[in-house]
Structures are given as C-alpha cells and as structure tokens.
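Engineer: Let me see the structure of the following:
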Amino acid sequence: MASKDIYFIPEPSQWPIVASLALFTAFIGGAMILNQSPNGKYVLILGAIGIIYMFAGWFSSVISESLAGNYNEQVDISFRMGMGWFILSEVMFFAAFFGALFYARVLSVPWLGGEGHGVVTHQFLWPAFKASWPMAVMPNPTNFTAYKDTVPAFGVPAVNTLILLSSGVTVTFAHWALKKAQRTHLCVWLAATVALGALFVYLQAGEYHHAYTELSLKLSSGIYGSTFYLLTGFHGFHVTMGALMLAVILFRSLKGHFTKNDHFAFEAVAWYWHFVDVVWLGLFIFVYWL
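Structural biologist: Model prediction:
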C-alpha cells in the first residue's frame, strides 16, 4: 500500500518503446499502401497487431498497479490533470477543423465571389464559380469529382444525434449507480452505452456508403467533400475509441473493479464520452444542418 505522502513512481516500462515501434510500423505500412506497394497491407496489419498488443499490455500494467493500491491522492490528482489536458488537446484538434470549415464557408467563398471588394477574383481561373455553399460546381472535372447532393441532416445524422445524446444519459446513470454501489445497474447502463456507441458507428458507416456510392460524395469532391469526411470521419474514430474504452470499463466492472470512492478510470472515460457528444452536436449543426 502506497504511503499517503509518497508519490508513486512506476518501474521502467517497455511499453513506450513498443508503442513507438508499432506506430512507426503502421505508418510505414500506410505509406506503402499509398504508394501502391503490394506488401503494404501486411506491414500495416503487423503494425496494427503491435498497437493492439501495446494497449493490452499497458492497460494491464496500469490496472495491476491500481489494484495493488499503489495510487494515492497525489497520483489521482495528476491523472485528472493529465486527462483534462488531453481533452483540451482534443478540443483544439476539432477547433482547427471547425475553423477551416468556418473560413471556407464564411470568408473565402464570399471573397472569391467579389463580396466586400467588388473584384470578381475567379473570372479567369474558374468562370463557372458560384459563391454559394456547398460548392457543387467543380473547377476541374479531371481532378475533382462532382457530387449529386449533400447529406441531409434529418435522416441518419438526426438519428445518430438522438443515439449519442441517449448514450450520454446512460453513462451518467452508470456513474450514479457506481456511486451508490449498485453493481448490476452499473453494468447494465454501461452495456447500454457501449451498444449505443456501436450502433452510432454502424449507422455512420451506412451513411458513408450511401454518400460515396449513390451521391458520389468523395474527398475529391471539393471543399465540401473534404471537410465533411475529415470532420465526421475523425469524430467517428473518436466514437469508436470511446466505445472500446467503455467496453474495457464494462469488463472491469463485471470483474468487480472500482468502488464508489475510487473509480477515476470510469470518470476519465465518461469525460471523454461527454466530449464526443458535444463535438457531435457541433457537427450536426454546422456540417449537416446549416
């Protein structure tokens, strides 16, 4: 048991080195695929296996340290500060993409159309340009893919909004159950949250398939296509990671981990999940609706 006045320092770990090697291998594999190398997919798979191994091993080490009672109040405070800074970095990550969307829609498109200075700047390079959003007329059909329509807001996106908001409620119910030491309710509400997260990803994958095959909306479909896939794609990745983290918390809860007074791992994942919910509300409003 760690002393209350001694900060716990873990033993030297191999996991940062394993993580660096696995990520570098995956990066090389992805680069090989982009350069049409026939062996790229095998290198990427090898890197992915290394990443999964790293996460499993590192999680196991941290969980073992926690169960051994090595973490005191000082460690808990540092964990909370670290998670807070991590979420702030994620906020700034999405702020950059929302900023790019704002710049394209509100500033650059009107400027190119001559708004504010009376000069039509596109008349020589792109005579067919229309200063309106989304930009459905492509400047060069050889390099840009025209799309048939935008993705409607009040379809799958609206359903996914309801799903994510509901998952925020279920994870909160799970937290309340944990603080009341109601293990069964905790596991039930956590399982519901994981299921809602998986359903969100499934529906978004179907939406992508519809947009790509039937609407011809691609990354090469001008600024609308690139901002749409970058914003929604990165958010979908975050939902996937959040659902996996919640699944780990559910597994630990089923094994009897966490108490009503000691459960920061649960709180950290819940913070992350609520962050994902808030980002989606911004996406629904500014990417799909307006």
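Engineer: Please make it C-alpha for all contacts and neighbour counts, starting now.
Structural biologist: OK.
Engineer: Would you enumerate the residues in contact with residue 183?
Structural biologist: 177, 253, 256 (CA atoms under 8 Å, 6 or more residues apart in numbering).
Engineer: same question but for residue 254, I mixed them up
Structural biologist: Residues near residue 254 by CA under 8 Å, 6+ apart: residue 187.
Engineer: If you count neighbours, what's buried in the longest helix seen in the chain?
Structural biologist: Using DSSP state H, we find that the single longest helix of the chain is helix 222-254. By 16 or more other CA atoms under 10 Å, the buried positions in helix 222-254 come out as 222-225, 227-229, 231-232, 235-236, 238-240, 242-250, 253.
Engineer: still on that earlier bit, identify, from the contacts of residue 183, the entry nearest to residue 52.
Structural biologist: Nearest to residue 52 among those is residue 253, at 21.2 Å by CA to CA.
Engineer: my guess is the closest one meets residue 185, correct?
Structural biologist: No: at 10.6 Å, residue 253 does not count as touching residue 185 under the criterion of CA atoms under 8 Å.
Engineer: which residues of this structure fall in helices?
Structural biologist: 15-34, 40-67, 73-102, 109-112, 156-179, 183-213, 222-254, 264-283.
Engineer: To residue 136, which of those helices lies closest?
Structural biologist: Among the helices of the chain, helix 222-254 comes nearest to residue 136, with 8.0 Å by CA to CA.
Engineer: Could you give the number of residues near residue 77?
Structural biologist: Neighbour count for residue 77, taken as other CA atoms under 10 Å: 12.
Engineer: what does the one 3 residues further on give?
Structural biologist: Neighbours of residue 80 under the rule other CA under 10 Å: 15.
Engineer: do the same with residue 102
Structural biologist: Neighbours around residue 102, by other CA under 10 Å: 13.
Engineer: and if you look at the one 10 residues further on?
Structural biologist: By the other CA under 10 Å criterion, the neighbourhood of residue 112 contains 18 residues.
Engineer: Hmm, it is touching residue 131, no?
Structural biologist: Yes: assessed by CA under 8 Å, residue 112 is found in contact with residue 131 at 7.0 Å.
Engineer: sorry, back to before: between helix 40-67 and the longest helix of the chain, find me the angle.
Structural biologist: Put simply, helix 222-254 runs at 40 degrees to helix 40-67, going by axes from the mean of the first three to the mean of the last three CA atoms, to 10 degrees.
Engineer: got a list of what the residue most central in space within the chain touches?
Structural biologist: Of all residues in the chain, the one closest to the mean position by CA atoms, centre = their mean is residue 238, 1.7 Å from it. By CA under 8 Å, 6+ apart, the contact set of residue 238 is residue 276.
Engineer: where's it relative to residue 260, distance?
Structural biologist: Taking CA to CA, to the nearest Å as the measure, residue 238 and residue 260 are separated by 27 Å.
Engineer: How about residue 277?
Structural biologist: 25 Å.
Engineer: Here is the second sequence; please produce its structure so I can put it next to the first one:
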Amino acid sequence: MGSGGHTPSSDGHASRADGSGHRVPEGQAPEEYGDHRGRGDHDEHDHRSRWPLVAAAGAAGLYGGVAISIFGDVTDLLPSVIGIALAVVGAIVLLAGVAGWVGQAFLPPARGPQGSPTSRESYVSTTLLFLATDVSTFGALFVYYFFVRIGTWPPEELPPLLGSLVIVNTAILVASSVTFHYAHEALEDDDRRRFLGLLGATLVLGLVFLAGQAYEYYEFVAAEGFTLTSGVFGTAFFGLTGLHGFHVALGVGAIAVLCWRALRGHYGPDRDTSVATVSLYWHFVDAVWLVLVLVLYVGASV
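Structural biologist: Below is the predicted model:
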C-alpha cells in the first residue's frame, strides 16, 4: 500500500495521507484540515520575505550614488561617474525588490486561510525594518537642510512656501490615513462594503494629493522661477518633497493593487497581511509629510 492510498478513518470516513504522515478526510485539501501543522511549517519557511531588504539595499545604493555624484561635482575628490553608476545599479535593485515584494505578498490569489500567524508577523516585521531604513534616508536630507539653515538665512531664492495649497494638501493626506485606518477596521469586522468604500476613498485622496503636489511644482517653476538648481535651498526643498512624492506614488500603486484584489474578494478578517503592511507604509508616509511641512514649509517661513 502506497502512502497516497485511501484508508478508513476512525469515524468511518475515507481518508488519505497528506504527504507528511497526517490523515486527511477524502476530498479535503491538507491545508483545510486539522491543526495545519505541516502547512504552518511550510508557510513559516516560504513567507519570510526578503524582498523588503533587497528594496532597502537598492534605495541605499540609489541615494548614496546621487550623493556621491553631487559630492564629486562640488569637490572633484571623486569622479561623479562613480556615483551615477552606483545610483543606476541601486535603482535597478530597488525596482527589483519592490517588484518581488509586490509579486510575493500582494498578487497571489490568497482566497484560502491566511496561514500561520508567524508568516503575517514576518511580513509586518520586515516592512517595519524597511521603514526604519527609510527614516535614515529622509534623515540624511533633513540634515542637509539643517546645514543650509546654519548659513546665511533667508536665501535669496526663497519663494513663499506656506500657502493654502500646502494646507489643503496636508489635510487631504491626513484624511487618507484616517480612511485607510477605518478601512482596515472594517475588514477586521468583515464589513466588505465599508472596506471597499473606504479603501477606494484612500486611493482617490492619494491621487488628489499627488495632483496637488504636481500643481505646486508647476507654480514654483513657472510663476516663481524656483527650481532644483535654485541654490542650496532649492536642492533641499525639491530633494525632500520629491523623495516624499516618490514614496506617495509607490503607496498609491500599492493601494490600487489592494483595491483590485479587494474587488475580487481576496481579503477577509483572517486574510489581511498585505492590507496591514501597506497600511503601515501609508501611515509612515503621512507622518513624514507632517514633519516635512513643519520643518520645511513652516520652518522656512519663520
């Protein structure tokens, strides 16, 4: 008799071996039965995602390469081509890490039970680690800005920064964080209709924020003549806001994937790993924007 043979179970029903020595009722998949011991071990092994770390390493190479390139142009101590090459390699690794992360965590159908709690915790913990590396990325640019403030202030190229547009845009981004929070709560309460509505509202608010930032850039460049090359403050301003805008664009793309999957019923109270990780990322982006507004927009105006 082979290991895949059919034998009667103790309750009189036909059963078969699941490949790990456990008996499974006939017609039922191994992962749908029992205490999931074999499946839990499999999930714990397969779902420890390394893609966030790959993306973080790529981001470090990209930003470090840009910094080396600028440093080389200013000081002539290093050829700027080294920085450019490092930035290109970093960008490729970053995109590969993001693509692998999305493909592994967000795109599989995942209509069945989520799996072991360990796999969910693994995704959440690696997302937090990725965000911790992002804090240092933004921190480096903030340090650059503070060095700018130590010099002659205000610089001649400083335009009026704090206006109604940035206030409205900030309110929009904060509102999107609130809608995302309550969308996740609705999912945990198994309220699918409310979850879809709030998640869709989050996506729309994120797109509106990006449109508002693009319009702000247009006003600065076309009306004020304020660009990335407008002195050290221009470099700091567009570097910080551009980096944040890039993060918002990535977040909007991730939320769009969530909406696409939510419409197909891929999520539930016990299937929320990708919703939880994207939510962490989005709240992080929101918090960074509030700090950026206080330091850059308000701080530059006082």
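Engineer: Apart from its chain neighbours, what residue comes closest to residue 240 of structure 1?
Structural biologist: With CA to CA, 6 or more residues apart in numbering as the criterion, residue 240 of structure 1 has its nearest non-adjacent residue at 6.9 Å, and that residue is residue 201.
Engineer: hmm, back to that, compare residue 277 and residue 260 of structure 1 (neighbour count), which wins?
Structural biologist: Higher neighbour count among residue 277 of structure 1 and residue 260: residue 277, with 21 against 14, using other CA under 10 Å.
Engineer: What is the burial count for the nearest residue to residue 53 of structure 2 once chain neighbours are set aside?
Structural biologist: Nearest residue to residue 53 of structure 2, sequence neighbours excluded (CA to CA, 6+ apart): residue 130, at 6.4 Å. Residue 130 of structure 2: 19 surrounding residues under other CA under 10 Å.
Engineer: Now for the aligned partner of residue 170 of structure 2 in structure 1: which residues touch it?
Structural biologist: Matched to structure 1 by TM-score structural alignment, residue 170 of structure 2 sits across from residue 161. Contacts for residue 161 of structure 1 were tallied using CA under 8 Å, 6+ apart; they are 280-281, 284.
Engineer: coming back round to it: what's near enough to touch the residue nearest to residue 53 of structure 2?
Structural biologist: Taking CA under 8 Å, 6+ apart, we find residue 130 of structure 2 in contact with 52-53, 55-56.
Engineer: now residue 158 of structure 1
Structural biologist: Counting by CA under 8 Å, 6+ apart, residue 158 of structure 1 touches residue 284.
Engineer: Equivalent analysis for the one 10 residues further on, please.
Structural biologist: Contacts for residue 168 of structure 1 (CA under 8 Å, 6+ apart) come out as 193, 273-274, 277.
Engineer: Output the contacts of residue 161 of structure 1 in CSV, with neighbour count and distance to residue 206 of structure 1 appended to each entry.
Structural biologist: Output for the contacts of residue 161 of structure 1, formatted as CSV (neighbours: other CA atoms under 10 Å; distance: CA to CA, whole Å):
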residue, neighbour count, distance to residue 206 of structure 1
280, 23, 17
281, 14, 20
284, 18, 17
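Engineer: need those in CSV with distance to residue 91 of structure 1, can you?
Structural biologist: Shown next, in CSV, are those (distance: CA to CA, whole Å):
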residue, distance to residue 91 of structure 1
280, 12
281, 13
284, 16
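Engineer: Switch the contacts of residue 183 of structure 1 over to JSON lines; also include distance to residue 73 of structure 1.
Structural biologist: Formatted as JSON lines, the contacts of residue 183 of structure 1 follow (distance: CA to CA, whole Å):
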{"residue": "177", "distance to residue 73 of structure 1": "23"}
{"residue": "253", "distance to residue 73 of structure 1": "22"}
{"residue": "256", "distance to residue 73 of structure 1": "21"}
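Engineer: so which of those residues comes closest to residue 205 of structure 1?
Structural biologist: Comparing those against residue 205 of structure 1 with CA to CA picks out residue 253 as the nearest, at 29.3 Å.
Engineer: Let me see the contact set for that closest one.
Structural biologist: By CA under 8 Å, 6+ apart, the residues touching residue 253 of structure 1 are 183, 186-187.
Engineer: what's the burial count for whatever residue of structure 2 lines up with residue 210 of structure 1?
Structural biologist: Matched by TM-score structural alignment, residue 210 of structure 1 corresponds to residue 219 in structure 2. Around residue 219 of structure 2 there are 13 other residues, counting by other CA under 10 Å.
Engineer: now do residue 151 of structure 1
Structural biologist: 19.
Engineer: same thing with the one 5 residues further on?
Structural biologist: The criterion is other CA under 10 Å. On that basis, residue 156 of structure 1 has 16 neighbouring residues.
Engineer: quick one, what contacts it?
Structural biologist: Taking CA under 8 Å, 6+ apart, we find residue 156 of structure 1 in contact with 203-204, 207.
Engineer: Try it again at 10 Å.
Structural biologist: With contacts taken as CA atoms under 10 Å, 6 or more residues apart in numbering, residue 156 of structure 1 has the following neighbours: 162, 200, 203-204, 206-207.
Engineer: Out of the residues you listed, which is nearest to residue 153 of structure 1?
Structural biologist: Residue 153 of structure 1 lies nearest to residue 207 out of these, by CA to CA, at 11.3 Å.
Engineer: if I look at the residue lying closest to the closest one once chain neighbours are set aside, how far off is residue 284 of structure 1?
Structural biologist: Spatial nearest neighbour of residue 207 of structure 1, excluding adjacent residues (CA to CA, 6+ apart): residue 156 at 6.9 Å. Look at residue 156 of structure 1 and residue 284 of structure 1: by CA to CA, they are 11 Å apart.
Engineer: mind checking what residue 208 of structure 2 lines up with in structure 1?
Structural biologist: Using TM-score structural alignment, the partner of residue 208 of structure 2 in structure 1 is residue 199.
Engineer: where's its match relative to residue 54 of structure 1, distance?
Structural biologist: Taking CA to CA as the measure, residue 199 of structure 1 and residue 54 of structure 1 are separated by 27 Å.
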